[in-house]
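>>> pasting a predicted model and its sequence here:
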Amino acid sequence: MTATPGGGLGPISAAEAASARADLVDLHLFESYLAPVGVKGLAVWCDDCAKDHLHGWFQLRMALSQILAGLEPEHAVLDDTASETEFVSWDFCRGFAAHASGNFAVHPTTTT
């Protein structure tokens, strides 16, 4: 993905679009398993800030939708009152969903 002068990403490749769509499917599955037990979203490492950012389920869906539309996702984080214990990593979600569903091939090669 390459930024355009107007702040958007511009068109994304077919592979990037397929990856973002697969991430959306995974995200829906992760939320369906984990939201009922109190998980509010994901902790995502930010290379720019060199720390984890806490992203709610809705915020993550919006970011992936923006990427699919060729827009630059906002560099937004939840407020400081969010508890890190209520957020998990993408890898944790993938492992939890694989175990819960009995499907140990939940997009094993997708990295985010």
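Structure's in. What do you need?
>>> from now on I want contacts and neighbour counts done on CA atoms only, so please keep to that.
OK.
>>> what about the residue nearest in space to the middle of the chain, is that helix, strand or coil?
Among the residues of the chain, residue 60 comes closest to the average C-alpha position under C-alpha atoms, centre = their mean, at 4.9 Å. In terms of secondary structure, residue 60 is helix; the call rests on DSSP: H, G, I helix; E, B strand; the rest coil.
>>> swap in the one 5 residues further on?
Here residue 65 takes the helix state, with states given by three-state DSSP.
>>> ok, which stretches of this protein are helices?
14-34, 57-68, 90-101 (DSSP state H).
>>> out of those helices, which is closest to residue 4?
Among the helices of the chain, the nearest to residue 4 by C-alpha to C-alpha is helix 57-68 (12.9 Å).
>>> tell me what that closest one is packed against?
Using 3 or more C-alpha pairs under 8 Å, 6 or more residues apart in numbering; DSSP states H and E, the elements in contact with helix 57-68 are helix 14-34.
>>> ok, structure two:
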Amino acid sequence: MTFDSMMPRDPFADDPNDPASFLSDEERPEPLSDQERRSIEADLERLAFFAQILSPRGIRGIVFYCEDCEDFHFYDWEILATNMRAMLAGELSPVHEPGAEPIPEQYVTWDYALGYADGYRRV
């Protein structure tokens, strides 16, 4: 399920003064190596499985601790998948707003999701 169709229209669509057009080449992502591409593709598959088995348990996505801002960042499944697909396409990740007041109990770490998926497959 993708929510792209539910997103508001880009306010800069077809605008020659789109602020993104002013990004320098240095701000564009580096092309992925074959190994990086395979790694992201594998993570995208894992993410889909995580969502499949954890969503019914009330888990909405993944939480990451950010060393830079020393805070937690909460990402819904579809936001992470969209970011990974953008990387695979050689694009910058789309701008997104974090969920308003996320409920931390509805998010797990990537390592937790990996362990849960491993246990799920063994049952």
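Happy to help now that I have it. Because the structure is a prediction, the values reported are computed rather than measured.
>>> now what about the TM-score between them?
For this chain pair, the superposition-based TM-score is 0.79 by TM-score structural alignment, normalised by the length of the first structure; 100 aligned residues with a C-alpha RMSD of 2.0 Å.
>>> re the thing from before, so which of the helices of the first structure gets nearest residue 6 of the first structure?
So among the helices of the first structure, helix 57-68 is nearest, using C-alpha to C-alpha, at 14.4 Å.
>>> next, the mean deviation of that closest one compared to the second structure.
When the second structure is superposed, helix 57-68 of the first structure averages 0.5 Å from its matched positions, counting by mean C-alpha distance after the TM-score superposition for the first structure.
>>> residue 98 of the first structure -> the second structure?
Residue correspondence to the second structure (TM-score structural alignment): residue 98 of the first structure is matched to residue 118.
>>> what about that match, neighbour count?
Burial measure for residue 118 of the second structure: 11 neighbouring residues, criterion other C-alpha atoms under 10 Å.
>>> how close does residue 100 of the second structure get to residue 69 of the second structure?
As defined by C-alpha to C-alpha, to the nearest Å, residue 100 of the second structure lies at a distance of 18 Å from residue 69 of the second structure.
>>> meant to ask about residue 78 of the second structure
The gap separating residue 78 of the second structure from residue 69 of the second structure is 23 Å, by C-alpha to C-alpha.
>>> kindly report the same for residue 26 of the second structure.
Look at residue 26 of the second structure and residue 69 of the second structure: by C-alpha to C-alpha, they are 23 Å apart.
>>> what do you get for residue 32 of the second structure?
Distance from residue 32 of the second structure to residue 69 of the second structure, counting by C-alpha to C-alpha: 26 Å.
>>> what of residue 40 of the second structure?
For residue 40 of the second structure, the distance to residue 69 of the second structure - C-alpha to C-alpha - is 25 Å.
>>> and those two? Which one has more around it.
Between residue 40 of the second structure and residue 69, counted using other C-alpha under 10 Å, residue 40 has the larger neighbour count: 17 against 8.
>>> please report the distance of that one from residue 106 of the second structure.
In terms of C-alpha to C-alpha, residue 40 of the second structure sits 24 Å off from residue 106 of the second structure.
>>> which position in the first structure pairs with residue 104 of the second structure?
Alignment note (TM-score structural alignment): residue 104 of the second structure maps to residue 84 of the first structure.
>>> who's in contact with that match?
Counting by C-alpha atoms under 8 Å, 6 or more residues apart in numbering, residue 84 of the first structure touches 43, 54.
>>> likewise residue 95 of the second structure?
By C-alpha under 8 Å, 6+ apart, no residues touch residue 95 of the second structure.
>>> and what of residue 53 of the first structure?
By C-alpha under 8 Å, 6+ apart, the contact set of residue 53 of the first structure is 43, 44, 45, 46, 77, 78.
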